[in-house]
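A.B. asks: Provided below for reference: sequence and predicted model.
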Amino acid sequence: MEDHMEEELFLLYGKSGKMPVKDERGGLDVSKVAKPVQATVSSLKMLDVGKWPIFSLCSEEELQLVRQACVFGSAGNEVLYTTVNDEIFVLGTNCCGCLGLGDVQSTIEPRRLESLSGKKIACLSYGSGPHVVLATAEGEVFTWGHNGYSQLGNGTTNHGLVPCHISTNLSNKQVIEVACGSYHSLVLTSDGEVFAWGYNNSGQVGSASTANQPIPRRVTGCLQNKVVVNIACGQMCSMAVVNTGEVYVWGYNGNGQLGLGSSGNQPTPCRVAALQGIRVQRVACGYAHTLVLTDEGQVYAWGANSYGQLGTGNKSNQSYPTPVVVEKDRITEIAACHSAHTSAAKTQGGHVYMWGQCRGQSVTLPHLTHFFSTDDVFACFATPAVTWRLLSVEPDGHLTVAESLKREFDNPSTADLRFLVDGKYIYAHKVLLKIRCEHFRSSLEDSEDDIVEMSEFSYPVYRAFLEYLYTDSISLSPEEAVGLLDLATFYRENRLKKLCQQTIKQGICEENAIALLSAAVKYDAQDLEEFCFRFCINHLTVVTQTSGFAEMDHDLLKNFISKASRVGAFKN
């Protein structure tokens, strides 16, 4: 296998007729395959909708106009996409009227979805019928397609041949996220409330009964006073992440996909107690398995595992959250969808891993792919080849205003101002700095100088600050981000301060945890301080053996030990 990486990739794409070598568990033997050269975030490629077979029905000219797309259906044979002109087109077999055209006729040519003309799509999800739930940029909800179990939320069980605006109990709400199980639907509102409707044989709409729910109803119980920030659906189960990082689950649990340590169904939301002390940011559901991503970049999985979709190295189901080991890189994105047994993840370094069902084979451990996007995993490996989220495709050759500004940073040919830091120049534009920063608005107001010397901050830190004013983002090591946090505090740049804290969180490890905790205390970054403290407690044995802990400031050490004792860190 050592010299056959290309053969394996061709096989997974369906371009080779050879059967894959299997390991002793029946999965692809990827342990000896050479790893691709490390990819960086800057080398990300534009999403290519052409990887989905259904798009082969479109011409090159039509493909170039695509800006958003969703591929769905029992065989990936339905598609909805938007164009540069905000027009919505559909094509495919049109099962149960799921294309929303007013009929059930299949079409191999894109047809305009006139009833949603002028609407901008914010998010979209689909069920197995299939049915479609769409939220617009204004927060309105539209549904259509299969409705045998009231999954359209319009109070009937008649299939919806055209998009129907769902306003019952949602008329004064702005929907910001949607999720569909096989035959039920969830939406999340801007004020953190979850509404559910549709098939409820296992309690998946969270109503404390098993009667189908024909119209949107708020999911309450344990979620009554919680602010939900993320939702997801498995085939017949539902998940919600709240702003404190807790995960609540309800619905079918026959494979342990609720993570409660049992296999009994749950008719109302219940907290996943096994994740106590762990802050979850995102949840993603497969057909009968669940993935969560924590604020430390760790992935946990549970539920069905017949294809290795939990990434544990075996095919045994798990009813409790189990860590997924993906090298040592931090995970920044997880991917799964209720119609597949495939899992994927993307790391901070830009690597994309997959595990689970892969073209009929089983991959029981995270496998490093050559992809730059988790979307490509589902296009090329999953069965059916559907999208796990609404794709967004950037246009070729067109630069937005924001993209144009990014290109001009540190460009000597157009700059009218130079900063001299540590003997090196950084090129900038006075007018942009005055527009973007209150400090420069006053300091550059009457200045005719074209060179400004800066000695208070290092070159990497000050360059990152100026680049942030052009790009709204930062790219620094956590240690350098501490210096930028100092600058942000000095210049009263609150948004930059938040970004620095986020960067520090993403780069924390046992070796630097104490130094980052000290910085958080110094700059009064309370959220970051709490995060660093929690990280130290979760990795206490290793952290206390580092040089940073040995050299810790006396007062900080005293406070740390006191606080750690209060949370029970030293109990046997």
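C.D. replies: Yep, that arrived. Numbers count the residues shown, from 1 in each chain.
A.B. asks: drop to CA atoms for contacts and neighbour counts, all remaining ones
C.D. replies: Fine.
A.B. asks: after the helix or strand residue 440 falls within, which helix or strand is next?
C.D. replies: Assigned by DSSP states H and E, residue 440 belongs to helix 438-443. Using DSSP H and E, the helix or strand that follows helix 438-443 in sequence is strand 451-454.
A.B. asks: could you list the residues in contact with that following strand?
C.D. replies: Residues from elsewhere that reach strand 451-454, judged by CA atoms under 8 Å, 6 or more residues apart in numbering: 417, 418, 419, 420, 421, 422.
A.B. asks: isn't the fifth one right up against residue 461?
C.D. replies: Going back to what we said before, that points to residue 421. No. Taking CA atoms under 8 Å as the definition, residue 421 is not a contact partner of residue 461, at 9.8 Å.
A.B. asks: which of the contacts of strand 451-454 are buried?
C.D. replies: Buried residues within the contacts of strand 451-454, counting neighbours by 16 or more other CA atoms under 10 Å: 417, 418, 419, 420, 421.
A.B. asks: need the residues you listed in CSV with distance to residue 10, can you?
C.D. replies: Formatted as CSV, the buried ones among the contacts of strand 451-454 follow (distance: CA to CA, whole Å):
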residue, distance to residue 10
417, 52
418, 51
419, 51
420, 52
421, 50
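A.B. asks: for those, which one is nearest residue 320?
C.D. replies: residue 421 (52.7 Å; CA to CA).
A.B. asks: middle-most residue in this protein, spatially?
C.D. replies: Centroid-nearest residue in the chain: residue 333, 4.6 Å away (criterion: CA atoms, centre = their mean).
A.B. asks: structure B:
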Amino acid sequence: MPTLHACGSNGGGQLGIGHVDDVATFTPCVFDPSCPPFERVVDLVSAASHALVLVSADGHNHLLGAGTNSHGQLGKVCVLTECASPATSFRPLSIAVDAGFDGWEPVKLAATWTTSFVALQSPDGSSVRTQVIVAAGSDDFGELGGGIIRLKEGERVEHLGGGQRHVLAVLVSGSGDGRKQRVIGWGSARRGELDPSPQPDKGKSKARMRFLAPTELTLDLPAPIIDISLGASHTLLLLADGRVLAWGNNMKGQITDLGDMTGVRAIGATWNGSYILDDQFWSQGSNTHGQLLRSDSGKTRAPRATVTAGGEGIEAFAAGSEHILALVRAGPRTDLWAGGWNEHGNLGLGNKTDSAQLVNTSIHASRVWAGCAASWALVE
């Protein structure tokens, strides 16, 4: 079966590769013997110096983590140690137990700069299956949201995402014609990242609070939300009808006219850029490190334009802090292509030179994740 590999920034041991040195080629991750033998990787998120992995073993999900625990973002106590030093291999975490939910199963993950978020579901056999979102780590911009975010009766977490300092959760209740979604957000709010209301075309923007507690956002949803992606201070939502909702900071042009696009299949946000996949691959926003993957590298505010890659077309992609990983169809397999900021070797190309275009890493991968100058791939 595929194995998890990583490259890039690793000063906190967050790549989980057994040491704290940056690496510029994809390197197998290390899993502590205390981890259950798992069948698949369900999801992975990472931020400044820690990473969380959700794996499936024996029909249940398990939460693993690696990296620095200076703010308690890996929980109060790891299985083997209190993590005074970086955890350089993935190991089970205690976040659910710390919050008083021992036996609850992790189902969704998110992370901001130094904070972790885990959606938990009550154990099998519970009279009513209930979900909560628990947070662990720093609270500089209210990211913890009080530590435990309780859902309404019958709700479950459908999407959970973190930007640099803000968090969004799409909650769903009911089924069929009675299915309803609502969106809550919390954390940093000064730049409008939690304010989807239309802004005036001219004049001074309205004053905003520095941060928000968990708050339901007022949204007009003509179709269900099927994905979310958060940048440093802007927010993207993808709807089932192929349209995009976008709000927040637009100083780099990262959300300009995104609402006009149709037929969108996938979205992604770097810190100061937005990426859209329809029949083509589009990018807009900051291009100071070539992260928009096109010829106008160096621009601080670049308009939307197309990105190209070899093979038979981009099937999926992941957006990191300022780099992109793309899975490109090449006959019966998918090749991993990478481009953008590469200061820590996070493109996996064997060097630390920025790339203003997507480059084939020669890695055959089935899934990719991108974090803060860090990359992970399920390698075939």
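C.D. replies: Looks like it came in fine. Quantities reported herein were computed from a predicted structural model and do not represent experimental measurements.
A.B. asks: TM-score of the superposition?
C.D. replies: Put the two chains on top of each other and the TM-score (TM-score structural alignment, normalised by the length of the second structure) is 0.71; 314 aligned residues with a CA RMSD of 3.3 Å.
A.B. asks: doesn't the residue nearest to the centre of the first structure belong to a strand?
C.D. replies: Yes. Assigned with DSSP: H, G, I helix; E, B strand; the rest coil, residue 333 of the first structure falls within a strand.
A.B. asks: quick one: the strands in the stretch 101-250 of the second structure, in order.
C.D. replies: Along the stretch 101-250 of the second structure, the segments classed as strands by DSSP state E, counting those that start in this stretch run 105-112, 115-121, 131-137, 148-150, 156-162, 166-173, 180-188, 211-216, 225-230, 234-239, 244-248.
A.B. asks: got the ones you listed as a markdown table, with mean neighbour count columns?
C.D. replies: Formatted as a markdown table, these follow (neighbours: other CA atoms under 10 Å):
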| stretch | mean neighbour count |
| --- | --- |
| strand 105-112 | 24 |
| strand 115-121 | 25 |
| strand 131-137 | 24 |
| strand 148-150 | 15 |
| strand 156-162 | 23 |
| strand 166-173 | 23 |
| strand 180-188 | 21 |
| strand 211-216 | 18 |
| strand 225-230 | 23 |
| strand 234-239 | 24 |
| strand 244-248 | 24 |
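A.B. asks: of all those, which one is nearest residue 329 of the second structure?
C.D. replies: strand 225-230 (22.1 Å).
A.B. asks: identify the residue range in the first structure corresponding to the closest one.
C.D. replies: Mapping strand 225-230 of the second structure onto the first structure (TM-score structural alignment) gives residues 228-233.
A.B. asks: the second structure: matching residues for stretch 247-255 of the first structure?
C.D. replies: With TM-score structural alignment as the criterion, stretch 247-255 of the first structure aligns to 244-252.
A.B. asks: ok now that stretch, how far from the chain's centre?
C.D. replies: Mean-position distance between stretch 244-252 of the second structure and its chain equals 17 Å (CA atoms, centre = their mean, to the nearest Å).
A.B. asks: name the surrounding residues that touch the helix holding residue 440 of the first structure.
C.D. replies: Contacts of helix 438-443 of the first structure (CA under 8 Å, 6+ apart): 433, 434, 435, 491.
A.B. asks: now do it: which range of the second structure does it align onto?
C.D. replies: Under TM-score structural alignment, there's no match for helix 438-443 of the first structure.
A.B. asks: in that helix, what counts as buried?
C.D. replies: 440, 441.
A.B. asks: give the contact list for residue 50 of the second structure.
C.D. replies: 12, 13, 14, 15, 65, 66, 67, 68, 69, 73, 74, 114.
A.B. asks: mind putting those into a markdown table with secondary structure and distance to residue 182 of the second structure?
C.D. replies: Below are the contacts of residue 50 of the second structure laid out as a markdown table (DSSP: H, G, I helix; E, B strand; the rest coil; distance: CA to CA, whole Å):
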| residue | secondary structure | distance to residue 182 of the second structure |
| --- | --- | --- |
| 12 | coil | 36 |
| 13 | coil | 36 |
| 14 | coil | 33 |
| 15 | coil | 34 |
| 65 | strand | 29 |
| 66 | strand | 32 |
| 67 | strand | 33 |
| 68 | coil | 33 |
| 69 | coil | 32 |
| 73 | coil | 27 |
| 74 | coil | 28 |
| 114 | coil | 26 |
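A.B. asks: which one (most neighbours) among those?
C.D. replies: residue 15 (37 neighbours; other CA atoms under 10 Å).
A.B. asks: so that one touches residue 23, yeah?
C.D. replies: No. Under the criterion of CA under 8 Å, residue 15 of the second structure makes no contact with residue 23, lying 9.3 Å away.
A.B. asks: ok so, going back, of the buried ones among the contacts of strand 451-454 of the first structure, which belong to strands?
C.D. replies: Under the assignment DSSP state E, those contribute 417, 418, 419, 420, 421 to strands.
A.B. asks: quick one: which of those residues is nearest to residue 272 of the first structure?
C.D. replies: The closest of those, once distances to residue 272 of the first structure are taken by CA to CA, is residue 421, at 50.7 Å.
A.B. asks: quickly note the distance from the closest one to residue 496 of the first structure.
C.D. replies: Look at residue 421 of the first structure and residue 496 of the first structure: by CA to CA, to the nearest Å, they are 20 Å apart.
A.B. asks: cool, and residue 353 of the first structure?
C.D. replies: 31 Å.
A.B. asks: got it, and residue 54 of the first structure?
C.D. replies: Taking CA to CA, one finds residue 54 of the first structure at 43 Å from residue 496 of the first structure.
A.B. asks: repeat that for residue 91 of the first structure.
C.D. replies: Note on residue 91 of the first structure: its distance to residue 496 of the first structure, by CA to CA, is 44 Å.
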